[in-house]
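Engineer: could you look at this predicted model? Sequence included:
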Amino acid sequence: MTDPRTTDPRTEELAERLHATRERLDAARAAAGRTEEVDLVVVTKFHPLDDVIRLARLGVRDVGENRVQEAAAKAAEFETTDAGLAATLRWNMIGTIQSNKAASIARWADRVHSVHSVKVANGLDRGRARRAEETASTRELAPLPVLLQLSLDGDTSRGGVARENLHALADHVAELEHLTLAGLMVVPPLEGDPAVHFADAAEVAAGLRAAHPGATEFSAGMSGDIEDAIAAGSTCVRVGTAILGPRPVI
């Protein structure tokens, strides 16, 4: 493992790309007449822990992963490498979740964007409960913030809950002791105008907030559609390629 504390070409590359992305965010907020901050989740899936450490040293506070074993290994290794720096980072699960892996996700994730079923919610709740028991002697563990992933086109095979089932799922999550309903996440369908899809999702997010006032987060937007997402009210964008470049060949 290289030492990301020293300035190296990769750190300089990440710093430049991160700066450019933050400038895009600022410009998009200004164009939309928004003054509140928008969370930036840097999607680090398939990229090595060295890059995660570099990003943390550059001030990134949220990274996103979608493969359970990869993310768990990174989080554990980072903790042993530099516990102080690791404590500044929030791990976000952004990928589709299999119900039989939900409990293990709750052992490393600090926020989950992709809850799509009661089974997944229950698994996360059980996993968070076990994690809370393990940390009870050192600190109190807050409930795990989760977002419900909406399937805009109803094709749930790509992840997400159908909109007609969204509120029932939200009501269920709200009753779980070890989870807190944080908001809505969306990945726009492959077909159609992303701006139209985000506007549609924003209406659903508003309805969710009306029923559950604490569900204020709206996770929408990736490298190619940041501007459209922020114009629609996104409070969190998930950016990988624009910051980290192409995924490594595995």
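Structural biologist: All right, it came through fine. It should be emphasised that the depicted structure is a prediction, and the values quoted were computed from it without experimental measurement.

Engineer: C-alpha from now on. contacts and neighbour counts both.
Structural biologist: Will do.

Engineer: can you pull out the strands in this structure?
Structural biologist: In the chain, the strands defined using DSSP state E lie at 39-43, 62-65, 90-93, 111-115, 144-151, 161-162, 179-186, 217-219, 236-239.

Engineer: okay, one more to line up with it:
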Amino acid sequence: MTDRRSELAANLALVEERIASACAAAGRKREEVTLIVVTKTYPAGDVRLLYELGVRHVAENRDQDAAPKAAACSDLDLSWHFVGQLQTNKVRSVASYADVVQSVDRLKLVTALSAAAVREERELGCLIQVALDAGSGERGARGGIAPDGIEELAAALEEAPGLRLDGLMTVAPLAGPYAGRQQAAFERLMEFSSRLRAGHPAANMVSAGMSADLEEAVAAGATHVRVGTAVLGLRPRLG
């Protein structure tokens, strides 16, 4: 376990250095960017080690993995982010432990999350996942709503009991006009964020960037970066 702790500490230090350098290059303060460590496929023991090393935000993308892990770490003061595509039949479970759901991309999900949050007597932060590879009325290949659907979803979230509209999230698209152009994609997301904040000033969270492109996200103005592999190492193949 000591070896694993040392490995995680070294990886975290490198990621911290990358974020700090990106902030300096962009003329931003380091505290403007929050690191979320994506712990999917890794055990609760790693989450505990990360907590000891100062991590306070962790993310998961599959409820069947996240729920038992969150329960095993319920004594820790962590913020749990759900970042995967979310089916309505998993909403009740996710609402019991997640502090922020970053992948809200349809009205049906808003309704289900609201009912679950009220039942759990919790307030859930919600990010609208924007798909930069989706045309009007479509969903992205990796989830997310087309940009022209942002405002309708934002209005629904603001009115939904138990939910809080926190901002926007995107995953750099693999296809379409922004494929391979991460910085341009993240800058486009920031434009959507500016428009959103005009009508919803508190929705100022912008989640973008992962291990390979966190610098581009910081340069564009992201407030949160989601880093997994660079902290925890290459994931084992599933199946």
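Structural biologist: All right, it came through fine. All values derive from a computational prediction rather than experimental measurement.

Engineer: related to what we said a few turns ago, out of the strands of the first structure, the one nearest residue 10 of the first structure is which?
Structural biologist: Ranking those by proximity to residue 10 of the first structure (Cα to Cα) places strand 39-43 first, at 15.6 Å.

Engineer: give me the neighbour count for residue 185 of the second structure.
Structural biologist: Per other Cα atoms under 10 Å, the neighbour tally for residue 185 of the second structure reads 24.

Engineer: now swap in residue 86 of the first structure and tell me
Structural biologist: Residue 86 of the first structure has 21 neighbours, counted by other Cα under 10 Å.

Engineer: which ones are touching it?
Structural biologist: Counting by Cα atoms under 8 Å, 6 or more residues apart in numbering, residue 86 of the first structure makes contact with 56, 75, 78, 79.

Engineer: at 6 Å instead, please
Structural biologist: 78, 79 (Cα atoms under 6 Å, 6 or more residues apart in numbering).

Engineer: all helices for the second structure, in order.
Structural biologist: Using DSSP state H, the helices assigned to the second structure run over residues 2-26, 44-52, 63-72, 91-97, 107-120, 150-159, 182-199, 214-220, 229-232.

Engineer: against the first structure, where does the second one fall?
Structural biologist: Residues 49-57 of the first structure are where helix 44-52 of the second structure lands when matched by TM-score structural alignment.

Engineer: tell me which residue of the first structure matches up with residue 180 of the second structure.
Structural biologist: By TM-score structural alignment, residue 180 of the second structure lines up with residue 192.

Engineer: any idea how far the nearest residue to residue 123 of the second structure once chain neighbours are set aside lies from residue 120 of the second structure?
Structural biologist: Counting by Cα to Cα, 6 or more residues apart in numbering, residue 123 of the second structure lies nearest to residue 162, which is 4.7 Å off, once chain neighbours are set aside. Here residue 162 of the second structure is placed at a distance of 9 Å from residue 120 of the second structure (Cα to Cα, to the nearest Å).

Engineer: of those two, give the one with the bigger neighbour count.
Structural biologist: Remark: of residue 162 of the second structure and residue 120, residue 162 carries more neighbours, 20 against 15, as counted by other Cα under 10 Å.

Engineer: and that one, what does it touch?
Structural biologist: Contact partners of residue 162 of the second structure, counting by Cα under 6 Å, 6+ apart, are 114, 117, 118, 123.

Engineer: need the counterpart of the first one in the first structure.
Structural biologist: Just to be clear, that refers to residue 114 of the second structure. Residue 114 of the second structure is assigned residue 125 in the first structure as its aligned equivalent, the criterion being TM-score structural alignment.

Engineer: most centrally placed residue in the first structure?
Structural biologist: For the first structure, the residue nearest the mean C-alpha position is residue 92 (4.1 Å; Cα atoms, centre = their mean).

Engineer: check the contacts of residue 162 of the second structure and tell me the two furthest apart.
Structural biologist: Across the contacts of residue 162 of the second structure (Cα to Cα), the longest gap, 8.8 Å, separates 114 and 123.

Engineer: what do the two both touch?
Structural biologist: In contact with both residue 114 of the second structure and residue 123: 162, 163, using Cα under 6 Å, 6+ apart.

Engineer: okay, these two: which has more neighbours?
Structural biologist: The residue with more neighbours, out of residue 114 of the second structure and residue 123, is residue 114; 24 against 18, by other Cα under 10 Å.

Engineer: corresponding residue for residue 17 of the second structure in the first structure?
Structural biologist: Applying TM-score structural alignment, one finds that residue 17 of the second structure aligns to residue 23 in the first structure.

Engineer: what's near enough to touch residue 216 of the first structure?
Structural biologist: By Cα under 6 Å, 6+ apart, the contact set of residue 216 of the first structure is residue 183.

Engineer: same question for stretch 173-184 of the first structure: list its buried residues.
Structural biologist: Within stretch 173-184 of the first structure, the residues scored as buried using 16 or more other Cα atoms under 10 Å are 173, 174, 176, 178, 179, 180, 181, 182, 183, 184.

Engineer: ok, those residues vs residue 223 of the first structure, which is closest?
Structural biologist: residue 184 (18.8 Å).

Engineer: so how far is residue 120 of the second structure from whatever residue of the second structure lines up with that closest one?
Structural biologist: In the second structure, the residue paired with residue 184 of the first structure is residue 168, using TM-score structural alignment. Residue 168 of the second structure sits 24 Å away from residue 120 of the second structure, taking Cα to Cα as the criterion.

Engineer: could you measure from the equivalent of residue 232 of the second structure over in the first structure over to residue 10 of the first structure?
Structural biologist: The alignment partner of residue 232 of the second structure in the first structure, by TM-score structural alignment, is residue 244. Going from residue 244 of the first structure to residue 10 of the first structure by Cα to Cα gives 9 Å.

Engineer: could you do residue 168 of the first structure as well?
Structural biologist: 46 Å.
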